[in-house]
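**Student:** structure of the sequence below:
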Amino acid sequence: MTVGNKNMTVDEKMTGDLITLTIHGRVETLNSDEFQNVILKTFQKSKNIILNMNDVPYISSAGLRALLIGTKTATSKGGKLIITDCSPGVKEVFRVTGFDGIFNIQ
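**Tutor:** Now for the predicted structure:
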């Protein structure tokens, strides 16, 4: 499955009961609702999700909110939302905002 617009696309790969979402492009205010919806719809298929953010150069506060909602959803389902392969820009945003202590980042 691939969803997205010209600024962001999301590829989905299912391996057993684990779904990996690979995000491409900027996660910003204009597409954060779509980003959040993709995460929440994916939790309807599996309680364990990996977000590969290697190809995300920027994430806005609205994108952080979507990740926070995803993390809370995972917890409520007894699952995990794991963020992997963050680009340097996204790592810095997580560090500066303190979200690196909230999210499961590997």
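**Student:** use CA for all of it now, contacts and neighbours both
**Tutor:** Noted.
**Student:** how much space between the residue located most distally from the centre of the chain and residue 49?
**Tutor:** What lies farthest from the middle of the chain is residue 16; by CA atoms, centre = their mean that is 19.3 Å. Distance, residue 16 to residue 49, using CA to CA, to the nearest Å: 11 Å.
**Student:** one more, please, to line up against the first structure:
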Amino acid sequence: MEITEIIKDNYTMLNVSGRLDSTTATDFEKALLNLLDLQKENVVCFKELKYISSSGLRVLLVAAKKLSTTGKKLTISAMQDHIKEVFDISGFTELFNILPENPYE
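**Tutor:** Here you go, the predicted structure:
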């Protein structure tokens, strides 16, 4: 997995590529929680994500719970169809703002 962080005046974004699984979830969690602490619009781009396991979903659930206290939702963009299917089946599409494209490209 590779994570690229982009910090701008009005938003922060993580571009995540590769596999998000039990071996990479800790790194993703650190990057994501740091992103949430910046108090900006938060976007995670999964355009290049090839696989997500339950460990990756757990990290996203932690982030959703943290944001729920502020009334905000994490935006996840540009998911490939097989990743979107995992979100649909697990009910995660209700927890996040899901966009078909990256809003900042």
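**Student:** after superposition, what's the TM-score here?
**Tutor:** Once superposed, the chains reach a TM-score of 0.84 (TM-score structural alignment, normalised by the length of structure 2), with 99 aligned residues with a CA RMSD of 1.4 Å.
**Student:** thinking again about what came up before, structure 2: which residue goes with the residue farthest from the centre of structure 1?
**Tutor:** In the superposition onto structure 2, residue 16 of structure 1 corresponds to residue 9 when matched by TM-score structural alignment.
**Student:** which residues does the most centrally placed residue in structure 2 contact?
**Tutor:** Residue closest to the mean C-alpha point of structure 2, counted by CA atoms, centre = their mean, is residue 44 at 3.9 Å. Residues touching residue 44 of structure 2, when contacts are defined by CA atoms under 8 Å, 6 or more residues apart in numbering, comprise 13-16, 74-77.
**Student:** 10 Å instead, please
**Tutor:** Taking CA atoms under 10 Å, 6 or more residues apart in numbering, we find residue 44 of structure 2 in contact with 3, 5, 12-16, 32, 35, 74-79, 98, 102.
**Student:** where along structure 2 do the helices fall?
**Tutor:** Remark: helices of structure 2, listed N- to C-terminal, are 25-36, 54-68, 81-90; assignment by DSSP state H.
**Student:** any idea how far residue 39 of structure 2 is from residue 8 of structure 2?
**Tutor:** In this structure, residue 8 of structure 2 lies at 12 Å from residue 39 of structure 2, with CA to CA as the measure.
**Student:** the two: who's more crowded?
**Tutor:** Taking residue 8 of structure 2 and residue 39 together and counting by other CA atoms under 10 Å, residue 39 has the greater number of neighbours (13 against 9).
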